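Asker: Sequence first, then the predicted structure:
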Amino acid sequence: MNHPLTIYNTIKRKKEQFVPLHEPNVGIYVCGPTVYGDPHLGHARPAITFDLLFRYLKHLGYKVRYVRNITDVGHLENDADEGEDKIAKKAKLDQLEPMEVVQYYLNRYHQAMDALNVLPPSIEPHASGHIIEQIEFVKKILDAGYAYESEGSIYFDVEKYNKDHHYGKLSGRNIEELLNTTRVLDGQSEKRNSADFALWKKASPEHIMHWPSPWSEGFPGWHLECSAMGTKYLGEEFDIHGGGMDLLFPHHECEIAQSVAALGKETVKHWMHNNMITINGQKMGKSLGNFITLEQFFSGDHALLSQPFSAMTIRFFILQAHYRSTVDFSSEALVASEKGLQRLMEAYENLNKLVPSATSTVDVKGIREKCYEAMNDDLNSPIVISHLFDATRSINTVLSGAATISAEDLEELKAVFNLFLFDILGMTKTEESSSANLEVYGKAIDLLLQMRIEAKANKDWATADKIRNELTALGFEIKDTKEGFEWKLNS
């Protein structure tokens, strides 16, 4: 498989070729969430990773079609071919329609993505809305001889496929290992071997979501949706397919096999996988008790969090690591990210305070090129951030009076920050105050009201009234108490 480092050069060459107007220069397909629970940090990382790619390719001038699917059917509890559908199970527990569950959690997912400043994809198809396409894809695989029917279900014949192709090429596995180590589950006796996976499952009487097909009343297998929707919207060959590292096997491995079986060729030119987020070296997950939703990050309402963290702090925290590296979560690491982001934001604000001189004694001319080099090197966002910190040191040196900067260099620094910090890395200029800023904000109000108490004690009624009146005009509600005072900001 092609290494991700080749992506930029491959796309750069493609841009020089003639492309019909209705076709994108670059097609990207990313596996989106299964919407049966609140969005969490594991959802944030792939969303931010591929948002970075989307932003950068658009900045370079490519016409990008970015498809991010929504899994709302066929994802069973054990990620295999048995167990209850995750969304159907949630619907039964909450006494809701399955699509009601989907819509509720999809709304929450979109709200979280908006907060993280993740751009919406070009197309966001649902698996449940593409049943016909998935049935047609199964027919092609059957016609090619790489699938078989068993008791109304259709299974992909991995062993037969492997005789003609290499099943496991993406993850580096071989069929012998899979056949020897794959756990045989109760109820899977209708398969020819345990490595086979479902393309279509006959629905049991209690299964809520099912559709008619030539083989049975049933539902598509989990792996099938991406093959069907990816080729529908991006064609039989497209540039980039992405998702979390946990999807590499079996999900993406199965996608490759399905596409080769149905179309006679691989669909994806480049595979990109972001690595995991861990806590003390363990993958973040519900079963380990270290699962934290994005809403809990924003509110600080979790035992592992020392304080609330803003959406931009979460985004910055994720971008400080290369997307192929693991990110080990801790509240302390988030606090450090919050301070780092605040430092960059203050540097940007300080640019407007600098007075240009005739010449520069700080060297800022190479920062733009260095940032481009880092982005072209497999989206190396932490190196981009390090260059922005280098620029911050120059800004602070000029601000202190120890150096000078010309008008040309000052405008270049402003342009570099606007381009890389905001447009490409996706940080927002109008973000609400971070928790650290809120703490300082509160202390400032307390200080003013303490000055008001001292003014009253000195019978300086004019000053006391002025402080109260000015704060009231700004929307604060002030209440005098026996202990001193209370205040709140009316919304």
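Answerer: Arrived safely.
Asker: C-alpha from now on. contacts and neighbour counts both.
Answerer: OK.
Asker: show me what contacts residue 55?
Answerer: Shown in contact with residue 55 (C-alpha atoms under 8 Å, 6 or more residues apart in numbering): 423, 424.
Asker: That one: which element?
Answerer: Here residue 55 sits within helix 41-59, counting by DSSP states H and E.
Asker: how about that helix: buried residues?
Answerer: Buried residues in helix 41-59, counted by 16 or more other C-alpha atoms under 10 Å: 41-57.
Asker: Stretch 346-355 too?
Answerer: For stretch 346-355, by 16+ other C-alpha under 10 Å, it's 347, 348, 351, 354.
Asker: can you check stretch 381-400 too?
Answerer: Going by neighbour count (16+ other C-alpha under 10 Å), the buried part of stretch 381-400 is 381-385, 387-389, 391-392, 394-399.
Asker: Tell me the one of these nearest residue 197?
Answerer: residue 381 (37.2 Å; C-alpha to C-alpha).
Asker: pretty sure that closest one is in contact with residue 370, am I right?
Answerer: No - counting by C-alpha atoms under 8 Å, residue 381 does not reach residue 370; the two are 11.5 Å apart.
Asker: is it possible to export the buried residues of stretch 346-355 to JSON lines including distance to residue 190 and secondary structure?
Answerer: Listed next are the buried residues of stretch 346-355 as JSON lines, based on distance: C-alpha to C-alpha, whole Å; DSSP: H, G, I helix; E, B strand; the rest coil:
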{"residue": "347", "distance to residue 190": "64", "secondary structure": "helix"}
{"residue": "348", "distance to residue 190": "63", "secondary structure": "helix"}
{"residue": "351", "distance to residue 190": "68", "secondary structure": "helix"}
{"residue": "354", "distance to residue 190": "73", "secondary structure": "coil"}
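Asker: for comparison:
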Amino acid sequence: MYRYLTYLGYRVRYVRNITDVGHLTGDADEGEDKIAKKAKLEQLEPMEVAQQYTDTYHRDMEALNTIRPSIEPRATGHIPEQIELVQAILAEGLAYEVNGSVYFDVLKYNEKQQYGKLSGRVLEELVSGSRELDGQSEKRNAVDFALWKKAAPEHLMQWDSPWGKGFPGWHLECTAMSSKYLGKHFDIHGGGMDLMFPHHECEIAQGNACNHVDPAKYWMHNNMITINGQKMGKSLGNFITLQELFTGQHPLLEQAYSPMTIRYFILTAHYRSTLDFSNEALKGAEKGYKKLMNGLRTAQKLQARPPLAQEAPDEKQVQQVEQILRQLFRAMDDDFNTAQAIGHLFNLLKKINSLYTGQLAAEALGETLFRELLTRYVHFVTEILGLREEQPNHQEALLEALLGVYSEAKTARNYAKVDAIRAQLKAVGIVVKDMKQGIDWAYEE
């Protein structure tokens, strides 16, 4: 999304926050802080744990060729802003303090606003379904959620506040940081479908309570990952990390899958659809990725051609190419449908391959459309979809040198050497292509 909006010419401020405090086990208002729990187990400072996970995340996102956000704030770096928000919500009469903790009063908020409008939850049903909890909590109602929690003396992460030592609730940080860096009402808020309720619903309530406006115009939720048709989870033993995918070191994996294969695979599904990881699907993605990379190399070679000396437009071919180009943008404009866009890219690739083999003359498209076809393909693959060739730079030089030896052997009719070089390259996934205009290579698809 960030790449495409930027490509269209928008100035995008992309904020991605790091939750390093306030997210309790079980995603509830009771229990241990997830970071603090890990810190105790491993005898580390909580910030060491947070930094380890942040560094690992950055490493994996870099491998997947994702662009860093404009701002990446941390919850622990915005405690004063979160305390101010709690005070503002208290001043509106939509929160209450009990024994050093502050809770959002959902029922009172619902008198004027609609709690549950994003997820479609009905508050009366939520209240009815949680009645058995009444009397077991200091909350007025079980549906209320924590804005600030009192810290026990042994709690590792705690700050001074007007209500005593404590720490912020999980939902509060997002409202504080989005308001600070994007304003009270901004364009797009993303997240997984599992965050729609209660997390994003609570953000909407907080935003309306203190800023008197919905925080975001659009909420975009990506769907969940499944493994061989089952929901991915540690308890099921089918939880696979990115590093395990990259190395193939997992019982469910038949081989390693490169970062760009994983990126391509994710893009072949619409973000609101479920994504099922299986060896069969990943191997198919590997082939698809290599096809796009072969097309990228071909398109870049065609771009190096000198301007056309003459033109002989073929109206049918012109219309076909123009339609594919329109469909590419139409797919991305329709809720960032990368799956459809990739399908149209393959149609464009057929034209590129025909141009390369001479089956389709560049003159039939004319100089302007010929260049646009190549440019759009390269841009969509690299700038919008964010795919890149994974071959090291020095390997390209070695390949060219080996193809030179291959060419000499072929000229000398040393077919034993020709076959040996072909076999050696095929063993590492490279196919030698003997063409009218010379010898080339491609990834084995």
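Answerer: Alright, I've got the coordinates. Worth saying up front: this structure is predicted, and the values here are computed from it rather than measured.
Asker: quick one: TM-score?
Answerer: Superposed pair, TM-score by TM-score structural alignment, normalised by the length of the second structure: 0.82. Supporting alignment: 389 aligned residues with a C-alpha RMSD of 2.5 Å.
Asker: before we move on, back to that, would you mind identifying the next helix or strand past the helix holding residue 55 of the first structure?
Answerer: Using DSSP H and E, the first helix or strand after helix 41-59 of the first structure is strand 64-68.
Asker: Read off where that following strand ends up in the second structure.
Answerer: Aligned by TM-score structural alignment, strand 64-68 of the first structure falls on residues 12-16 of the second structure.
Asker: Okay, buried residues for that stretch please.
Answerer: For stretch 12-16 of the second structure, by 16+ other C-alpha under 10 Å, it's 14, 15, 16.
Asker: and of those residues, the nearest to residue 373 of the second structure?
Answerer: Out of the buried residues of stretch 12-16 of the second structure, the member with the shortest distance to residue 373 of the second structure (by C-alpha to C-alpha) is residue 14, at 30.0 Å.
Asker: My read is that the closest one contacts residue 67, right?
Answerer: No - counting by C-alpha under 8 Å, residue 67 is not a contact partner of residue 14 of the second structure; they are 10.0 Å apart.
Asker: Not including adjacent chain positions, what is the nearest residue to the most centrally placed residue in the second structure?
Answerer: Nearest to the geometric centre of the second structure sits residue 66, at 7.5 Å (C-alpha atoms, centre = their mean). Distance criterion C-alpha to C-alpha, 6 or more residues apart in numbering; nearest residue to residue 66 of the second structure, sequence neighbours excluded, is residue 386 at 7.2 Å.
Asker: do the same with residue 300 of the first structure
Answerer: If the residues on either side of it in the chain are set aside, residue 300 of the first structure comes closest to residue 308, at 3.7 Å by C-alpha to C-alpha, 6+ apart.
Asker: So that neighbour: helix, strand or coil?
Answerer: Here residue 308 of the first structure is coil, with the state taken from DSSP: H, G, I helix; E, B strand; the rest coil.
Asker: hang on, the earlier thing: what's the counterpart of the residue nearest to the centre of the second structure in the first structure?
Answerer: Residue 66 of the second structure maps onto residue 118 in the first structure, by TM-score structural alignment.
Asker: how much does the strand or helix carrying residue 387 of the first structure stray from the second structure?
Answerer: Using DSSP H and E, residue 387 of the first structure sits in helix 381-399. Here helix 381-399 of the first structure, set against the second structure after superposition, deviates by a mean of 1.6 Å using mean C-alpha distance after the TM-score superposition for the first structure.
Asker: Contacts for that helix, please.
Answerer: In contact with helix 381-399 of the first structure (C-alpha under 8 Å, 6+ apart) are residues 319-322, 343-344, 347, 350-351, 353-354, 362-364, 367, 370-371, 374-375, 403-405, 413, 417, 420-421, 425.
Asker: Could you pick out the buried ones from the residues you listed?
Answerer: Taking 16+ other C-alpha under 10 Å as the criterion, what is buried in those is 319-322, 344, 347, 351, 354, 362, 364, 367, 371, 374-375, 403-405, 413, 417, 420-421, 425.
Asker: if you look at the residues you listed, which of them are in helices?
Answerer: Mapping those onto helices (DSSP state H) picks out 319, 344, 347, 351, 367, 371, 374, 375, 413.
Asker: Return the member of these nearest to residue 62 of the first structure.
Answerer: Among those, and counting by C-alpha to C-alpha, the member closest to residue 62 of the first structure is residue 375, at 15.3 Å.
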